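# can't give you the sequence, but here's the structure:
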């Protein structure tokens, strides 16, 4: 029996990997006649290192995120998706995705791009995709290939 996904969340961060995850999420949402949630989580911890935190930094990050999400909505509509929700959230992406968004929107599939972190970075900070895959209470799809199922350049280099 095939699982039908009704509420799909794709987390995007501006990377090529997350763009590929988004494009695949559009395909999955279309096949399942699902609601598509496109989320960008602004990690405010990144601003902590700025000695004089200015609220305009977060506002600028939100503006750039909104522009990206708007272009993603256009793409999704062009590919037949009508029920699309854009989410811009603030906090630690790992927990916002697995604890807040999954619960608030009854997500039954989370799609993420594979990270480009090297082994040392994964040990020190961990990757969002690996955290989500371990802690989510729903199915998680980590996208490592493009729309034609060809490995992304970063994945090829790892091999």
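Yes, it's here. What you see is a predicted model, and the numbers here were worked out from it, not measured in a lab. Numbers count the residues shown, from 1 in each chain.

# switch to C-alpha atoms for all contacts and neighbour counts from now on
Will do.

# Which parts of the protein are strands?
7-11, 35-42, 84-90, 109-113, 139-143 (DSSP state E).

# list the contacts for the spatially most central residue of the chain?
Taking C-alpha atoms, centre = their mean, the centroid of the chain lies closest to residue 11, which sits 1.3 Å from it. Residue 11 makes contacts with 18, 22, 38, 39, 40, 41, 97, 110, 111, 112, as judged by C-alpha atoms under 8 Å, 6 or more residues apart in numbering.

# One more to weigh against that first structure:
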């Protein structure tokens, strides 16, 4: 029987939805199993803010600070669960495109873990974004349901 691939660097895309959190749990598990580096990314979608918050520097900064605080919690969770090399990043834009066109070339992971869809409503975070990543990423993609 052939052995599964051992990954060296796993990128996990996370938000605060249930599936985003499941992607994180699966990314942590895989990184621990493979003794791999784990990079956790959240995508800040400024376009999802309401018009008042979009044009308010204070509101935009507060929203970005919330994402940074969440990333810090996610990093601590990974470290507490045995992953020794953890990095966090925040990016801005349409998640699927940003992950494929910007993040993967910069981070150079050999696996991406992403939720199949995310928060209720209009493709708030992943939705069809996971399909975009799976179809366009040059590396292995795990889609978590």
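Thanks, I have the structure now. Fair warning: this is a prediction, and the values are worked out from it, not measured in the lab.

# TM-score for these two?
TM-score of the superposed chains, computed with TM-score structural alignment, normalised by the length of the second structure, equals 0.86; 140 aligned residues with a C-alpha RMSD of 2.2 Å.

# Any chance of the strands of the first structure in CSV with distance to residue 77 of the first structure as columns?
Converted to CSV, the strands of the first structure look like this (distance: least, C-alpha to C-alpha, whole Å):
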stretch, distance to residue 77 of the first structure
strand 7-11, 15
strand 35-42, 11
strand 84-90, 8
strand 109-113, 18
strand 139-143, 21
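
# how much space between whatever residue of the second structure lines up with residue 110 of the first structure and residue 40 of the second structure?
In the second structure, the residue paired with residue 110 of the first structure is residue 112, using TM-score structural alignment. Distance, residue 112 of the second structure to residue 40 of the second structure, using C-alpha to C-alpha, to the nearest Å: 10 Å.

# Name the residues contacting each of the two.
Shared contacts of residue 112 of the second structure and residue 40 (C-alpha under 8 Å, 6+ apart): 11, 12, 13.

# Which single one of those is nearest to residue 103 of the second structure?
Relative to residue 103 of the second structure, the closest of those is residue 11; by C-alpha to C-alpha it sits at 9.0 Å.

# what residue of the first structure takes the place of that closest one?
By TM-score structural alignment, residue 11 of the second structure lines up with residue 9.

# measure its match to residue 19 of the first structure for me?
13 Å.

# quick one on the thing from earlier: wait, which of the contacts of residue 11 of the first structure is closest to residue 78 of the first structure?
Once C-alpha to C-alpha is applied, the member of those that ends up nearest residue 78 of the first structure is residue 22, at 13.7 Å.

# From residue 78 of the second structure, how far off is the residue mapped onto that closest one from the second structure?
Correspondence of residue 22 of the first structure to the second structure, assessed by TM-score structural alignment: residue 24. Note on residue 24 of the second structure: its distance to residue 78 of the second structure, by C-alpha to C-alpha, is 9 Å.

# Of these two, give the one with the bigger neighbour count.
residue 24 (28 against 24; other C-alpha atoms under 10 Å).

# mind listing what that one touches?
Going by C-alpha under 8 Å, 6+ apart, residue 24 of the second structure touches 12, 13, 14, 40, 74, 113.

# What are the contacting residues of the longest helix seen in the second structure?
Using DSSP state H, we find that the single longest helix of the second structure is helix 57-80. For helix 57-80 of the second structure, the external contacting residues (C-alpha under 8 Å, 6+ apart) are 24, 28, 40-42, 44, 46, 53-54, 85-90.
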